[in-house]
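Peer 1: Mind folding the following:
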Amino acid sequence: MSARHRRLLTSTVALLGAGVMVTACTGNTPEASSSGGGGNNAASSNDDTGDTVTIGFSAPAADHGWMAQITAAARAEADGYDDVDLVVAEGTNDVSAQIAQVETFINDGVDAIVLLPFDGAALTPIALEAMQAGIPVINVDREFDDPDAARVTILGDNYGMGVSAGQYVCSQLSDKPDAVVAEVAGIDSLPLTQERSQGFSDALSDCGLDVDNRVAAEFTVESGEEVTANLLQAAPQIDAIWNHDDDQGIGVLAAITNAGRDEFFMVGGAGSANAMRSIQAGDSVLQATVIYPASQAADGVRLARLLAQGKALSDLIDVEVPRQITLSAPVVTADNVDQYIDSAFES
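Peer 2: Okay, the predicted model is just below:
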């Protein structure tokens, strides 16, 4: 079994846990646990109001749609519980400021911390301090350097996202063995970008294709437009483009329109509502997008509540909350967009 397929198998197993979590973080009684679960979404004892828990939440600045939805979804999830007091720190891209926020949570003695670090490596030491102080940390999206820095890690499937995009491109270009494929990546220094690119490359190699032209942006509209303009000048003929992020994709599409290019199709990333509306309308080269869930922090709030109240997932036999959950990365096209658009974020 290849390394890539081992990784996909791991993601699939983790996804089973994610599905359980989303459908029913409920029931902590022996009767609920032994009944097998998974057959319905009926409320159970975990939905009942328990001891009030204080959860600290910190994430980067909401400087684009996906990140804004991360915080909005976390707030909405907390509002659904009478026994959750969510303390939301101001979003920041300043590592020192985010470290100070976590220090404040520790000093205030919160019951749990949900943390989407601007830089996972830089936030690892302070997360370790929180764990050592007996405060469970739920690490969202960008991993810490040390697994002991988090009680639970919730991740989108970045590698799987690249694989999904690559497999879709392969399916559309099966009759073009010499097709030219381009890639507009995100921030190249981030492991998540590297994983997305690796998954994309691995999937393309399975159908005999590779990435012929690649540029990296910064997950912003402006950077997306700038690097795509350069890409289009360097590549006079393209058959497919994968853009890692639908927020920067607004700029990517603007550059494509300005260049008057339409000989290729494009696959987006993250799954924004505006991208899905364009897919529905068929009004641009954008033909599909790959979901990167903006629900991760909301799931983190739900798990933080369970951990602080000493509960577990009802649909699992295990009496402990899992240590890692990886969410799925499905491809959205005109054929299935109606299933996803209502929960999509606005860029």
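
Peer 1: C-alpha only now, for contacts and for neighbours.
Peer 2: Will do.

Peer 1: any idea how far the residue positioned nearest the centre of the chain is from Asn93?
Peer 2: In the chain, the residue lying closest to the centroid (CA atoms, centre = their mean) is Gly156, at 3.5 Å. Per CA to CA, to the nearest Å, Gly156 is found 20 Å from Asn93.

Peer 1: Ser278 now?
Peer 2: Counting by CA to CA, the gap from Ser278 to Asn93 is 30 Å.

Peer 1: just to revisit the earlier point, so the residue nearest to the centre of the chain touches Pro293, yeah?
Peer 2: Yes: contact status for Gly156 versus Pro293: in contact at 6.4 Å, counting by CA atoms under 8 Å.

Peer 1: joint contacts of these two?
Peer 2: 327-329 (CA atoms under 8 Å, 6 or more residues apart in numbering).

Peer 1: Proceed likewise with the subsequent sequence, for comparison:
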Amino acid sequence: MKTKTIIAVTTAAVTLGGAAFAESHGGAMKIGITQNNVGVDSYQTTYEKAFIEAAEGNDMVETIVLDAGGDVARQIAQMEDLIQQDVDAIIIWPTNGEAVIPAVRKAHQAGIPVIVTNSNIAEQGFDFVKSFSGPDNITQGARSAEIMCDKFKEMGIEDEAQVVHITGQPGYTTAIERAKGFEDRLPEVCPNVTVVDTQPGDWNREKSQQVMEAFLVKYDDIDGVYAGDDNMGVGALNAAKAAGRDGIIFVGATNFAVGYEAMAAGDYWGSIYQSPVDDAKAALQTAVDVLSGEEVPFLNYFDTPKITQDNMGDFTKPVF
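Peer 2: Model prediction:
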């Protein structure tokens, strides 16, 4: 079984590890990163900015920062380019958890440690990965189910509520895991709640609004919406508002600024708090630890707590 832990990120640790590497290898760590799709949402944009800032703040680290633009073939080509550049480590935010495995294997065979960030690759590729750094997406989905169930119980509709589910990009590990966490946990805590339909929103607010518009036409009774992130959740909320459908409980995962604002307005019930800054720093820290020869657990999770209208005052508004 692969081990896991919760990690905290400190600049001092990054600098110390980089210094140890430089002393033994005669130079700074050369770390390449290929990201999923920086332009698709503000989470990934903020992640990239935080990663670059963390790397620039450490003289012992040199980085090559690439973006696949959501294109699997482009990401595979970027992996091959990083291998040719003989980087010391590669960080990959996979566009597709299965399709990138051959490229990850190629890096492994070239002796380059691979760190997967944010969204893991499929299990059959685990042998080629040194460590995963990011959120526990299954736990996030499960916590979202608990948030929704608790609200239904408070409303007294836990024995009759009907829910629709908007997932992220098909084939994307985060989308698969958050959906699994929600779908496995909801029957455990609210066995009589029914998920009547599930459709992908592709992490896109406009597409999710269209998906919700179709749900509203198809189903006269919708009590709750679970979306794989707040960007999609707010898209669904916008559709419900336009249709004049009140009283629906909206729950997401990864609390965006728009989700936080909708919660403050009383329109959106809850989500999971996740920081792209922590995500980026954790990925860089993991790569530095690996190159410094430290024992690194395969699963390096950072905590992502529940946030609802009831406790949102304990959290700062997301910057993305």
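
Peer 1: Drop the TM-score for these two in here.
Peer 2: Once the chains are overlaid, their TM-score stands at 0.86 when taken by TM-score structural alignment, normalised by the length of the second structure; 306 aligned residues with a CA RMSD of 2.5 Å.

Peer 1: Let me see the ranges of the helices in the stretch 151-300 of the first structure.
Peer 2: Using DSSP state H, counting those that start in this stretch, the helices assigned to the stretch 151-300 of the first structure run over residues 158-172, 191-206, 221-234, 246-259, 273-281, 296-308.

Peer 1: Report the angle between the biggest helix by length in the first structure and helix 158-172.
Peer 2: Taking DSSP state H as the criterion, the first structure has its longest helix at helix 3-23. Orientation of helix 3-23 of the first structure against helix 158-172 (axes from the mean of the first three to the mean of the last three CA atoms, to 10 degrees) gives an angle of 110 degrees.

Peer 1: now the angle from helix 3-23 of the first structure to helix 191-206?
Peer 2: 120 degrees.

Peer 1: And helix 3-23 of the first structure, what does it pack against?
Peer 2: Applying 3 or more CA pairs under 8 Å, 6 or more residues apart in numbering; DSSP states H and E, one finds that helix 3-23 of the first structure makes contact with strand 324-326.

Peer 1: Quick check: what element follows the strand it packs on along the chain?
Peer 2: Toward the C-terminal end, the helix or strand that comes next after strand 324-326 of the first structure (DSSP states H and E) is strand 331-332.

Peer 1: what do we get in the second structure for Leu231 of the first structure?
Peer 2: Counting by TM-score structural alignment, Leu231 of the first structure lines up with Phe215 in the second structure.

Peer 1: For that match, which residues are in contact?
Peer 2: Residues near Phe215 of the second structure by CA under 8 Å, 6+ apart: 164, 197.

Peer 1: Distance of it relative to Lys317 of the second structure?
Peer 2: According to CA to CA, Phe215 of the second structure and Lys317 of the second structure sit 30 Å apart.

Peer 1: swap in Gln274 of the second structure?
Peer 2: For Gln274 of the second structure, the distance to Lys317 of the second structure under the criterion CA to CA works out to 11 Å.

Peer 1: between the two, which one's more packed in?
Peer 2: Gln274 (23 against 16; other CA atoms under 10 Å).

Peer 1: Near the counterpart of Val102 of the first structure in the second structure, how many other residues are there?
Peer 2: Across the two structures, Val102 of the first structure finds its equivalent in Met79 of the second structure, going by TM-score structural alignment. Burial of Met79 of the second structure is recorded as 25 neighbouring residues (other CA under 10 Å).

Peer 1: Repeat that for Asp59 of the second structure.
Peer 2: 12.

Peer 1: And it? What does it align with in the first structure?
Peer 2: Under the alignment (TM-score structural alignment), Asp59 of the second structure pairs with Asp82 of the first structure.

Peer 1: ok, now Leu237 of the second structure?
Peer 2: In the superposition onto the first structure, Leu237 of the second structure corresponds to Leu253 when matched by TM-score structural alignment.

Peer 1: just Ser131 of the second structure next, same as before
Peer 2: Applying TM-score structural alignment, one finds that Ser131 of the second structure aligns to Val152 in the first structure.

Peer 1: Please tell me how far that match sits from Ser96 of the first structure.
Peer 2: Here Val152 of the first structure is placed at a distance of 23 Å from Ser96 of the first structure (CA to CA).

Peer 1: When those two are compared, which one has more neighbours?
Peer 2: For Val152 of the first structure and Ser96, the more surrounded residue by other CA under 10 Å is Val152, and the numbers stand at 23 against 11.

Peer 1: Could you find the closest non-adjacent residue to that one?
Peer 2: Leaving out its chain neighbours, the residue that sits closest to Val152 of the first structure by CA to CA, 6 or more residues apart in numbering is Arg323, at 4.4 Å.

Peer 1: give the contact list for that neighbour.
Peer 2: For Arg323 of the first structure, the set of contacting residues under the criterion of CA under 8 Å, 6+ apart consists of 151-153.

Peer 1: Quick check: of those residues, which lies closest to Ser205 of the first structure?
Peer 2: Proximity of those to Ser205 of the first structure was ranked by CA to CA; the top entry is Thr153 with 30.1 Å.

Peer 1: Was I right to think the closest one contacts Pro136?
Peer 2: No: counting by CA under 8 Å, Thr153 of the first structure stays clear of Pro136, with 11.0 Å between them.

Peer 1: Can you show me the helices along the stretch 1-150 of the first structure?
Peer 2: Secondary structure of the stretch 1-150 of the first structure by DSSP H, counting those that start in this stretch: the helices cover 3-23, 30-34, 65-79, 95-108, 120-132.

Peer 1: State the distance from Asp145 of the first structure to Pro136 of the first structure.
Peer 2: Using CA to CA, one obtains 16 Å as the distance from Asp145 of the first structure to Pro136 of the first structure.

Peer 1: Which one's more surrounded, these two?
Peer 2: Between Asp145 of the first structure and Pro136, counted using other CA under 10 Å, Pro136 has the larger neighbour count: 24 against 14.

Peer 1: want to throw the helices of the stretch 151-300 of the first structure into TSV with distance to Leu9 of the first structure?
Peer 2: Below are the helices of the stretch 151-300 of the first structure laid out as TSV (distance: least, CA to CA, whole Å):
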stretch	distance to Leu9 of the first structure
helix 158-172	10
helix 191-206	14
helix 221-234	33
helix 246-259	27
helix 273-281	28
helix 296-308	21
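
Peer 1: Residue in the first structure paired with Asp246 of the second structure?
Peer 2: Per TM-score structural alignment, the equivalent position to Asp246 of the second structure in the first structure is Asp262.

Peer 1: So which bits of stretch 200-219 of the first structure are buried?
Peer 2: Neighbour-count burial for stretch 200-219 of the first structure, with 16 or more other CA atoms under 10 Å as criterion, is recorded at 200-204, 207, 209-211, 213-219.

Peer 1: So what's the residue count around the corresponding residue of the first structure for Asp88 of the second structure?
Peer 2: Asp88 of the second structure is assigned Asp111 in the first structure as its aligned equivalent, the criterion being TM-score structural alignment. Neighbouring residues of Asp111 of the first structure were enumerated by other CA under 10 Å; the total is 22.
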